[in-house]
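K.L.:
any chance you can model this:
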Amino acid sequence: MTEPTVTIYHNARCSNSRGALALIQAAGIEPRVIDYLKTPPDRATLEGLIRAAGLTPREVIRTKEAVYAELGLDGATDAALIDAMLAHPLLINRPFVVTPSGTRLCRPPEVVREILPA
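P.N.:
This next block holds a predicted model:
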């Protein structure tokens, strides 16, 4: 059996994440599913996902989570935002999907279609 060519950083409680996973599976692909709340990415992986998706840490952090306000992250630097996401993975927006065609933050879930293998 070959390794999956699609990886989703997934939170089963998130409708966007479930939607992206369903679209991947509907395309006949069984992706590698990483429950990033249980297995958070390390710094290099998180920074790589953000960079590959063409985003900034500010664009990826979940500002509506209580811990965001508790940590006072409104004026934080990119490095401080990354630190906060590593310490509190719930702050990482989801789902990130990685395929040979690219990396996207799939919000809305249909964004995944841009990078699914043919």
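K.L.:
contacts, neighbours, all on C-alpha from now
P.N.:
OK.
K.L.:
show me where this structure has its helices.
P.N.:
15-26, 43-52, 57-60, 66-70, 78-87 (DSSP state H).
K.L.:
let's compare: structure for the following, please.
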Amino acid sequence: MTDVTIFHNPACATSRNTLALIRHAGIEPTIVEYLKTPPSKEQLRELVAATGQGVRALLREKGTPYAELGLADPKWNDEQLLDFIVQHPILMNRPVVVTPLGTKLCRPSEGVLELLPVGQLAPFTKSDGEVVHDSGVRRGC
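P.N.:
As a prediction, the model looks like this:
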């Protein structure tokens, strides 16, 4: 599997662990540092649709202007929320991983295993010392 993309924030431990898990599987993904190269509104719309979740699932609250912008208010529709993410890329929750097996917000980081090729990986130790054991279960398999 070579067509893997991660929307990554190197300052985020979950994002770093997810990237490390992908590399642990022997895959070098395309890395999009979305704070440096923010996705367009159309790209965000496509990512949201591909995850099968709503826009709110892609919103990050912690360490963002979420509260000061009043984004918890249900008055904001999906298009408006996408506009906020375009204006403030830090609002995009991370990491989002795209593979031929699907697209997913990988929180916790071991969620990325569902998107990797079949074949059980050796245990992986996350940066906090937690050991991740691969069950071998994959989407679409």
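K.L.:
TM-score of the superposition?
P.N.:
The TM-score (TM-score structural alignment, normalised by the length of structure 1) is 0.92; 116 aligned residues with a C-alpha RMSD of 1.4 Å.
K.L.:
out of the helices of structure 1, the one nearest residue 94 of structure 1 is which?
P.N.:
Proximity to residue 94 of structure 1 (C-alpha to C-alpha) singles out helix 15-26 among the helices of structure 1, at 6.2 Å.
K.L.:
what range does that closest one cover in structure 2?
P.N.:
Counting by TM-score structural alignment, helix 15-26 of structure 1 pairs with residues 13-24 of structure 2.
K.L.:
check which residues of that stretch are buried.
P.N.:
Judged by neighbour count (16 or more other C-alpha atoms under 10 Å), stretch 13-24 of structure 2 contains these buried residues: 14-22.
K.L.:
can you list these in CSV and add distance to residue 51 of structure 2?
P.N.:
Below are those laid out as CSV (distance: C-alpha to C-alpha, whole Å):
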residue, distance to residue 51 of structure 2
14, 18
15, 17
16, 20
17, 20
18, 17
19, 18
20, 21
21, 20
22, 18
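K.L.:
quick one: which of the residues you listed is nearest to residue 62 of structure 2?
P.N.:
residue 14 (13.4 Å).
K.L.:
quick one: contacts for that closest one?
P.N.:
94-95, 107-109 (C-alpha atoms under 8 Å, 6 or more residues apart in numbering).
K.L.:
also residue 29 of structure 2?
P.N.:
By C-alpha under 8 Å, 6+ apart, residue 29 of structure 2 lies in contact with 2-6, 22-23.
K.L.:
distance to residue 102 of structure 1 added to the helices of structure 1, as JSON lines?
P.N.:
Shown next, in JSON lines, are the helices of structure 1 (distance: least, C-alpha to C-alpha, whole Å):
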{"stretch": "helix 15-26", "distance to residue 102 of structure 1": "14"}
{"stretch": "helix 43-52", "distance to residue 102 of structure 1": "7"}
{"stretch": "helix 57-60", "distance to residue 102 of structure 1": "17"}
{"stretch": "helix 66-70", "distance to residue 102 of structure 1": "29"}
{"stretch": "helix 78-87", "distance to residue 102 of structure 1": "21"}
